[in-house]
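**Q** Next one to model:
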Amino acid sequence: MILRLESLIQNLRDKIFKQKLRFKDDYGNDFPEWKNKNLGEICEKKSSNISANKIEDNFGKYIIYGASGVLKKVDFYEEKSDYISIVKDGAGVGRLFYCKGKSSVLGTMDIIKPLVNTNTHFLFYLLSNIDFTKYITGSTIPHIYFKDYKNENFGIPSLEEQTKIADFLSKIDEKIEIEKQLLIQYKNQKKYLLQNLFI
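**A** Sure, this is the predicted structure:
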């Protein structure tokens, strides 16, 4: 089920960004034509200087992200609103996360924030369609740099159509997350039952 949904969202993303699947506005009318733009025209990059060593003894309620996702919770945050983080150094380079506001990232990651007239969720799905492997440099420790991939060119829809696309794809992502949680619960129940079978 999860693999089918992940395959579905990948296929839909491909069709949407190739403009083979278009949305209508609330009145059934076509949205305006998409405009060709470079990635650097619709978002900006910020850096973080937080190291894992500095937050070892820090605990709180605000999430801090590392290369594998949520690292821990600390007593401060650097980003007030939602953003996208990307692993820029080391293992997992090019991995993306959609990050809720009031959170931070380690220095091995970059923060990508939308500019005016860009939906954050839409930007996340757009970035998910980039093959970052072609931008990797460094043989010992791999790196990617925003200055290299910011020139990726895309068709960009109006903000209203971006929002429709983002809402549509987010609903499938939410379904995938629910299925993953159900699978974890099922595995935990199975493990518990097997452990207690011979008591």
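**Q** contacts, neighbours, all on C-alpha from now
**A** Will do.
**Q** Would you mind listing the buried residues in the longest helix along the chain?
**A** Counting by DSSP state H, the longest helix found in the chain is helix 159-196. Residues of helix 159-196 classed as buried: Glu160, Glu161, Gln162, Thr163, Lys164, Ile165, Ala166, Leu169, Ser170, Ile176 (neighbour count, 16 or more other CA atoms under 10 Å).
**Q** Gly92 is in contact with Ile141, correct?
**A** No - taking contacts as CA atoms under 8 Å, Ile141 lies outside contact range of Gly92: 10.8 Å.
**Q** So which of those two has more stuff around it?
**A** With neighbours defined as other CA atoms under 10 Å, Ile141 and Gly92 compare such that Gly92 has more, 14 against 11.
**Q** is it fair to say that one lies in a helix?
**A** No - Gly92 is assigned coil when assessed by DSSP: H, G, I helix; E, B strand; the rest coil, not a helix.
**Q** How much space separates it from Val70?
**A** Taking CA to CA, to the nearest Å as the measure, Gly92 falls 14 Å from Val70.
**Q** Asn117 now?
**A** 28 Å.
**Q** chain center to stretch 159-175, what's the gap?
**A** On the basis of CA atoms, centre = their mean, to the nearest Å, stretch 159-175 sits 13 Å off its chain's mean C-alpha point.
**Q** List the contacts of that stretch.
**A** 5, 9, 13, 16, 23-25, 31, 117-119, 121-122, 125 (CA atoms under 8 Å, 6 or more residues apart in numbering).
**Q** 7 Å - rerun?
**A** Ile9, Phe23, Phe31, Asn117, Thr118, Asn119, His121, Phe122 (CA atoms under 7 Å, 6 or more residues apart in numbering).
**Q** circling back to that earlier point, okay if I get the buried residues of helix 159-196 as a markdown table plus distance to Cys99?
**A** Listed next are those as a markdown table, based on distance: CA to CA, whole Å:
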| residue | distance to Cys99 |
| --- | --- |
| Glu160 | 22 |
| Glu161 | 22 |
| Gln162 | 18 |
| Thr163 | 17 |
| Lys164 | 20 |
| Ile165 | 19 |
| Ala166 | 15 |
| Leu169 | 16 |
| Ser170 | 14 |
| Ile176 | 17 |
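**Q** Looking at the residues you listed, spot the one nearest Ile42.
**A** Gln162 (12.2 Å; CA to CA).
**Q** and this one, so I can compare the two:
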Amino acid sequence: MSNKTTPPLRGTPSEKGNDSPSPKGWQAKPDGVVPKLRFPEFREAGEWEEKPFDELFTIGNGKDYKHLSSGDIPVYGSGGHMLSVNDYLHDGESVCIGRKGTINNPMFLTGKFWTVDTLFYTHTFNGCLPRFIYSIFQNIDWLKHNEAGGVPSLSKTNIGKIKVAVPKLKEQQKIADCLASLDERITLEAQKLDMLKTHKKGLMQQLFPSVGGVAGEA
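**A** As a prediction, the model looks like this:
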């Protein structure tokens, strides 16, 4: 886990004399938008630029893996990791989103991996950082973009039309680093919680007498 400390963020004042930070909402500007919450060093960095996703990256289709042999390269579907094979579809950082099924659980992948038909992956990023795009994906209500009446589905065309606001690369990096450090803390705390739950379960099994194989039941 990183020991870096995150500098405080300051609210970008929407009115003169108002410096109250707010993580929600945007300020409209003549040529773009800026967030109401911003790191101090970027307070005067100008507006964020609105662009559709298809100008920021390319969306790739997953493929069938059944012709491949077992190996050490992970295969992912919209539900997560499935198995490992001996070949890869992409090598590098990528943000993935479900094409069908689980469409509201974006993933950030690095290194070599394979995705199946139910999972889109992204590549060839233009003026944006994959980690920053991942943060944007996490902030989107993907179910609102569902295109099917039955099993939830997304299409590359409609994903590509979604417009988002993006800052310069340095500010993207700052935001991505900040949120990644929080993700690390969340993961660590979740692991601690799982350990405590396991510990509690073990204690309960020892503190209550077992009758018929069920602790505490008489």
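**Q** Need the TM-score between these chains.
**A** Remark: TM-score between the superposed chains equals 0.79 [TM-score structural alignment, normalised by the length of structure 1]; 182 aligned residues with a CA RMSD of 2.6 Å.
**Q** if we can go back for a sec, who wins on neighbours among the contacts of stretch 159-175 of structure 1?
**A** The most neighbours of any of the contacts of stretch 159-175 of structure 1, using other CA under 10 Å, belong to Phe122, which has 23 neighbours.
**Q** what's near enough to touch the counterpart of that residue in structure 2?
**A** Aligning on TM-score structural alignment places Phe122 of structure 1 opposite Phe132 in structure 2. Residues near Phe132 of structure 2 by CA under 7 Å, 6+ apart: Gln172, Ala176.
**Q** Next SSE downstream of the host helix or strand of Phe132 of structure 2?
**A** Using DSSP states H and E, Phe132 of structure 2 sits in helix 130-138. Going down the chain from helix 130-138 of structure 2, the next helix or strand is helix 156-161, by DSSP H and E.
**Q** That next one: which residues count as buried?
**A** Neighbour-count burial for helix 156-161 of structure 2 flags Ile159, Gly160 (criterion: 16+ other CA under 10 Å).
**Q** That helix aligns to what range in structure 1?
**A** So helix 156-161 of structure 2 sits over residues 146-151 in structure 1, by TM-score structural alignment.
**Q** tell me the contacts of Ser81 of structure 1?
**A** Contacts of Ser81 of structure 1 by CA under 7 Å, 6+ apart are Lys100, Gly101, Lys102.
**Q** tell me which strands and helices whichever strand in structure 2 runs longest is in contact with?
**A** Criterion DSSP state E: the longest strand present in structure 2 is strand 70-77. Applying 3 or more CA pairs under 7 Å, 6 or more residues apart in numbering; DSSP states H and E, one finds that strand 70-77 of structure 2 contacts strand 80-85, strand 112-115.
**Q** Repeat the analysis, applying 10 Å as the threshold.
**A** strand 80-85, strand 94-98, strand 112-115, strand 119-123 (3 or more CA pairs under 10 Å, 6 or more residues apart in numbering; DSSP states H and E).
**Q** Include distance to Gly202 of structure 2 and mean neighbour count when you put the ones you listed into JSON lines, please.
**A** Output for those, formatted as JSON lines (distance: least, CA to CA, whole Å; neighbours: other CA atoms under 10 Å):
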{"stretch": "strand 80-85", "distance to Gly202 of structure 2": "29", "mean neighbour count": "15"}
{"stretch": "strand 94-98", "distance to Gly202 of structure 2": "38", "mean neighbour count": "26"}
{"stretch": "strand 112-115", "distance to Gly202 of structure 2": "38", "mean neighbour count": "22"}
{"stretch": "strand 119-123", "distance to Gly202 of structure 2": "39", "mean neighbour count": "24"}
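**Q** got the ones you listed as CSV, with distance to Lys200 of structure 2 columns?
**A** Listed next are these as CSV, based on distance: least, CA to CA, whole Å:
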stretch, distance to Lys200 of structure 2
strand 80-85, 29
strand 94-98, 36
strand 112-115, 37
strand 119-123, 38
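**Q** sorry, back to before: and the contacts of Ser81 of structure 1, which is closest to Lys191 of structure 1?
**A** Of these, the one sitting nearest to Lys191 of structure 1 (CA to CA) turns out to be Lys100, at 32.7 Å.
**Q** Distance check, the residue in structure 1 that Asp54 of structure 2 lines up against against Phe17 of structure 1.
**A** Using TM-score structural alignment, the partner of Asp54 of structure 2 in structure 1 is Gly40. Counting by CA to CA, the gap from Gly40 of structure 1 to Phe17 of structure 1 is 17 Å.
**Q** and what of Leu8 of structure 1?
**A** Distance from Leu8 of structure 1 to Phe17 of structure 1, by CA to CA: 14 Å.
**Q** for Ala166 of structure 1, same thing?
**A** According to CA to CA, Ala166 of structure 1 stands 12 Å off from Phe17 of structure 1.
**Q** next one: Lys175 of structure 1
**A** 21 Å.
**Q** mean deviation (superposed) between the strand or helix carrying Val164 of structure 2 and structure 1, please.
**A** Using DSSP H and E, Val164 of structure 2 maps to strand 163-166. Averaged over the aligned pairs, strand 163-166 of structure 2 sits 1.6 Å from structure 1 after superposition, using mean CA distance after the TM-score superposition for structure 1.
**Q** Any buried residues in that strand, and which?
**A** Ala165, Val166.
**Q** Give me the contacts around that strand.
**A** 26, 32-35, 47-56, 127-128, 132-133, 136, 140, 172 (CA atoms under 10 Å, 6 or more residues apart in numbering).
**Q** Just the buried residues of those.
**A** 26, 33-35, 47-48, 53-54, 56, 128, 132-133, 172.
**Q** so what's Lys24 of structure 1 up against?
**A** Lys24 of structure 1 sits in contact with Asp30, Phe31, Pro32, Glu160, Glu161, Lys164, where contact means CA under 10 Å, 6+ apart.
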